[in-house]
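>>> Any chance you can model this:
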Amino acid sequence: MNITTLYMNAKAAIAANKIAKMDADKKAAGFLMLLALAFVAVMPEVAMAAPWDGAADKVLEIFTGGLTRTLAIIAVIACGIAAIAGKLSWDWAIKIIIGIVLIFGAAAIVDYVISAAS
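Just a heads-up that it's a prediction; the model follows:
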């Protein structure tokens, strides 16, 4: 075997491995979608055909609840530690802060726009 044959064999093996990983990712994504649909189907808000407001309020509660607040606090602490160590990427810090403002200020922003439009 010469070097060209070895290179071609390695290239084919890498391509086959990438295809196998993509197939596995597609299967995993399909399974997660099926699991999410099954979960939503057994939720009382959806299964009992309750008004969509109840389900939407649950989603809003998930995004602005205690766990999300805790994760936001941890993200800000991580930014502070990185700043102290001199390893803070200001690009990431700005993205984190803007994300937190948009997530927790979303209701106030929407209320402001609605009141300004009427």
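
>>> Going by C-alpha atoms from here, please, whenever you check contacts or count neighbours.
Fine.

>>> got the buried residues for whichever strand or helix holds I100?
Counting by DSSP states H and E, the element that carries I100 is helix 90-117. When burial is assessed from 16 or more other CA atoms under 10 Å, helix 90-117 yields the following buried residues: 93, 96, 100, 103-104.

>>> For the comparison step, fold the sequence that follows:
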Amino acid sequence: MSIIQAVSSAYKQNAAEKQQISQKTLAAMAATFLAIFLLIAPEMAMAEPWDDVAQSILDIFTGGLARTLAIIAIIACGVMAMVGKLSWQWVIYIVVGLCLIFGAAAIADFFIGAAGG
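The predicted model follows:
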């Protein structure tokens, strides 16, 4: 047996061992995820904690801090327009972004109402 054949044989054997390890790892990961899901399933049925988290995120995006940042962005646009350094493309981006952020609830209610929900 030549050296090249020996190296090739060892390489093939090593590749087969790696494939077996990865299959065992995949099976262990799948079993772990299944066990975690079965442990969490009762909490998922009670959606109250998720509602609280979602409401907190909504309050962050539409609350006082977001309103203050929106006012600062509009003031910055006004100052830049005053000195002639404003790209009107940025104004459109800012206005559309603010309309989507602060009008998100009305937009969602419109689509939910239109869908009959």
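
>>> just checking, what packs against the helix holding I100 of the first structure?
In terms of contacts (3 or more CA pairs under 8 Å, 6 or more residues apart in numbering; DSSP states H and E), helix 90-117 of the first structure is packed against helix 52-64, helix 66-85.

>>> can you tell which of those is closest to I3 of the first structure?
Evaluated over these, closeness to I3 of the first structure peaks at helix 66-85, with 46.2 Å, by CA to CA.

>>> residues in the second structure aligned with that closest one?
Per TM-score structural alignment, the counterpart of helix 66-85 of the first structure in the second structure is residues 64-83.

>>> circling back to that earlier point, okay, the helices and strands packed on helix 90-117 of the first structure in TSV with distance to L6 of the first structure and mean neighbour count next?
Output for those, formatted as TSV (distance: least, CA to CA, whole Å; neighbours: other CA atoms under 10 Å):
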stretch	distance to L6 of the first structure	mean neighbour count
helix 52-64	52	13
helix 66-85	45	14
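
>>> Same list (those helices) but as CSV, adding distance to S115 of the first structure.
Below are those laid out as CSV (distance: least, CA to CA, whole Å):
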stretch, distance to S115 of the first structure
helix 52-64, 20
helix 66-85, 27
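
>>> quick one: which of the ones you listed is nearest P44 of the first structure?
helix 52-64 (9.0 Å).
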